[in-house]
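[1] mind folding the following:
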Amino acid sequence: MSLFWRIFLLNAAVLTVAVNLLLFGPVTVSTPVLFTEAVILTAGLAAMLLANAVLLRIGLAPLQRLTRAMATIDLLQPGPRPAVTGHAGIADLIRTFNAMLDRLEAERATSTARALSAQEGERRRIAQELHDEVGQTLTAVILELKRVADRTPEPLRGELHQVQETTRDSLDEIRRIARRLRPGVLEELGLVSALRALTTEISQHSGVVVRQHFDSDLTGLDEEAELVVYRVAQEALTNTARHADARRLDIALRRAPGGVELRVRDDGRGLGQAAEGAGIRGMRERALLVGANLTVGASPGGGTEVRLRLPIANGSN
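    Predicted structure coming up:
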């Protein structure tokens, strides 16, 4: 029975009872209306409205639950689907909504995978050009400055040496940017070595004291999962260095029941009431690609904690 007919029949039943009471019951209406008759009719109307409200509340309760689910749903944080309850049209509506969510999440995952794949490809291209083109040009400039400085009188030699050191610092910075864009150590030496290099670099440039805890046995992660772990750790460490005003940071990558868990925890000022920015949403998108669960919240000792859990088939401690 459709929602329209259910509401219609509920109201028709209430009105039918009222008419029958007037026709066949002791209730009558005089002209002019007597006080007792007015009291009886008012009480009857109140009873009809109350019964109608209760019946409609019960019948439309599944729609209210669906409305709350629609208002709070977030494709980046999938949750349980609304239970398919109610009759006829309401159950069909909830079922259709759940199917729409499944389709939207699948389409978003596909489009996100394509976008991130293109992004990684562009990062590799830019890193390669920085290394091959800009890096080689600056290296040539450093060598030429050294040659000119060796043939320059003493008053200018010191200035040329200073320019040479500035150029060398710029070359080191470009190489650092290229490594962040394309983590070659991840491809060559593996995830743990790449994370060690990343934390060392962050510690040197930010002054944050970093403590590392990495399990040696992390088999079961494919290349895509390792890249997701690396990029999430990179974003978390960068956010800590830039925005957290932290003095200490703990990063751990360990075996967990059923998978692997990455945890980045700092003692900074925390997230407060700030809304999630593009960096955190980017981490959530990457986590969804490999079926991982990402949580970002307050650290037990103050500051911020980022926790990424990746499931692995037949994973164990």
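
[2] every contact and neighbour count from this point should use C-alpha atoms.
    Noted.

[3] what about the strands in the protein?
    Taking DSSP state E as the test, the strands found in the chain are 209-214, 248-256, 259-266, 293-298, 304-311.

[4] and the second one, what does it pack onto?
    In terms of contact count using 3 or more Cα pairs under 8 Å, 6 or more residues apart in numbering; DSSP states H and E, strand 248-256 is assigned the packing partners strand 209-214, strand 259-266.

[5] pick out the residue closest to the middle of this protein.
    Per Cα atoms, centre = their mean, the C-alpha nearest to the average position across the chain is that of Arg284, at 3.3 Å.

[6] also this sequence, please, to line up against the first:
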Amino acid sequence: MSLFWRIFSLNAAGLIVAAALLLGPVTVSTPVLPAEALVVVAGLALLLAANAMVLRLGLVPLRRLGRAMATADLLRPGARAVVAGPAEAAELITTYNTMLDRLESERAAGAARALSAQERERQRIARELHDEVGQTLTAVLLQLKRVADRVPEELRAEVGQAQEATRAGLDEIRRIARRLRPGVLEELGLVSALRSLAAEFTTHGLTVRHHVAGDLPPLTEESELVVYRVAQEGLTNTARHARADRAEVRLQSCADGVELLVRDNGKGLGSAQEGAGIRGMRERALLVGADLSLAPGPQEGTDVRLRIPVAAGGRS
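    As a prediction, the model looks like this:
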């Protein structure tokens, strides 16, 4: 029975009973006798209690829907409100679930376009850094070398410092370009790219161990890029925020596909809110139908797990 008919039936029953009492032998004296007042108060209390019970039972699905709406997160798809209750409430919950399906689909499509544009922009900036800024710094370095051979002895130390600063800047430009555009991923594949990534962070004060299984199912180029970017962002967060000195990158087969694990021995997640880096990882995971989870490590630190189903990751 719908919520409307429940409330209507209850109110109708109350009015019918009241009319029957008025037309029947029951009378109310003036002034009202205590026994008569007791009967009226008891009948009113019974009617209010029945009305409250019907409303409470009818509004339970709406309260459940409110909790589902308050906790909905498009970056964690799949959660839906349970369709139950009177016809009106069930229809409202069904409409909400349908709207959530459409929002998740539109967000996934929008995120795919945004991240694709982001990758193209990364590649453009990386090429400009390498071709323009890198070549300019290389030319400056060569000029400083020629100048160093002809300057007076008392200025050679300063010219040498300028050479070292220019060389350090050139190395930094190349490192940034490599991070923006992982050429090793395109040229040598995911295994070599992850090893190179671990070596890069190891040279910057973080000891990174890596293990890549040899029996991995094939992944699409898009899935490989997602794995690489999630590993890169995970190690970046570890180096910047975790106060860790050790990390591990592991890529292996799992029950339904491929799993990437980035583990550190840092301070853990704590109560901090998810930043742009973690939201970016979640959006990338959605692109290939993967599941991203963050949890405390077995002893300390943080585990970042990315699971890509075979159906989403396998090459066609």
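
[7] coming back round to it: what's the closest of the strands of structure 1 to Ser111 of structure 1?
    In terms of Cα to Cα, the element of these nearest to Ser111 of structure 1 is strand 293-298, at 19.1 Å.

[8] average offset of that closest one relative to structure 2?
    In the superposition with structure 2, the average deviation recorded for strand 293-298 of structure 1 is 1.3 Å (mean Cα distance after the TM-score superposition for structure 1).

[9] which residue numbers in structure 2 does that strand align to?
    Mapped onto structure 2 using TM-score structural alignment, strand 293-298 of structure 1 covers residues 291-296.

[10] next one: the matching stretch to chain centre, how far?
    9 Å (Cα atoms, centre = their mean, to the nearest Å).

[11] buried stuff in it?
    Asp291, Leu292, Pro296 (16 or more other Cα atoms under 10 Å).

[12] what's the burial count for the closest residue to the second one other than its chain neighbours?
    The spatial neighbour of Leu292 of structure 2 that comes closest, neighbours along the chain excluded (Cα to Cα, 6 or more residues apart in numbering), is Leu306 at 4.6 Å. Leu306 of structure 2 has 24 neighbouring residues, counting by other Cα atoms under 10 Å.

[13] mean deviation of the helix ranked longest in structure 2 from structure 1?
    Criterion DSSP state H: the longest helix present in structure 2 is helix 87-128. In the superposition with structure 1, the average deviation recorded for helix 87-128 of structure 2 is 0.7 Å (mean Cα distance after the TM-score superposition for structure 1).

[14] residues in structure 1 aligned with that helix?
    Under TM-score structural alignment, helix 87-128 of structure 2 corresponds to residues 88-129 of structure 1.

[15] residue contacts, Ala148 of structure 2?
    Residues in contact with Ala148 of structure 2, defined by Cα atoms under 8 Å, 6 or more residues apart in numbering, are Arg156, Val159, Gly160.

[16] any idea what sits nearest the second one, other than its immediate chain neighbours?
    Which is Val159 of structure 2. Ala148 (6.1 Å).

[17] and for the last one?
    Distances taken as Cα to Cα, 6+ apart put Ala148 closest to Gly160 of structure 2, at 7.3 Å, once the chain neighbours are dropped.

[18] distance of that neighbour from Val140 of structure 2?
    To Val140 of structure 2, Ala148 of structure 2 is 12 Å away according to Cα to Cα, to the nearest Å.

[19] could you give the number of residues near Leu23 of structure 2?
    Counted with other Cα under 10 Å, Leu23 of structure 2 comes out at 10.

[20] follow-up on the earlier one: the longest helix of structure 2 packs against which elements?
    helix 34-71, helix 153-180, helix 276-287.

[21] what do you get if the cut-off is 10 Å, keeping everything else the same?
    Helix 87-128 of structure 2 sits against helix 3-23, helix 34-71, helix 134-148, helix 153-180, helix 276-287, with contacts defined as 3 or more Cα pairs under 10 Å, 6 or more residues apart in numbering; DSSP states H and E.

[22] stretch 135-143 of structure 1 vs structure 2, average offset?
    Here the mean offset of stretch 135-143 of structure 1 against structure 2 after fitting is 0.8 Å, by mean Cα distance after the TM-score superposition for structure 1.

[23] many thanks, I have nothing further to ask.
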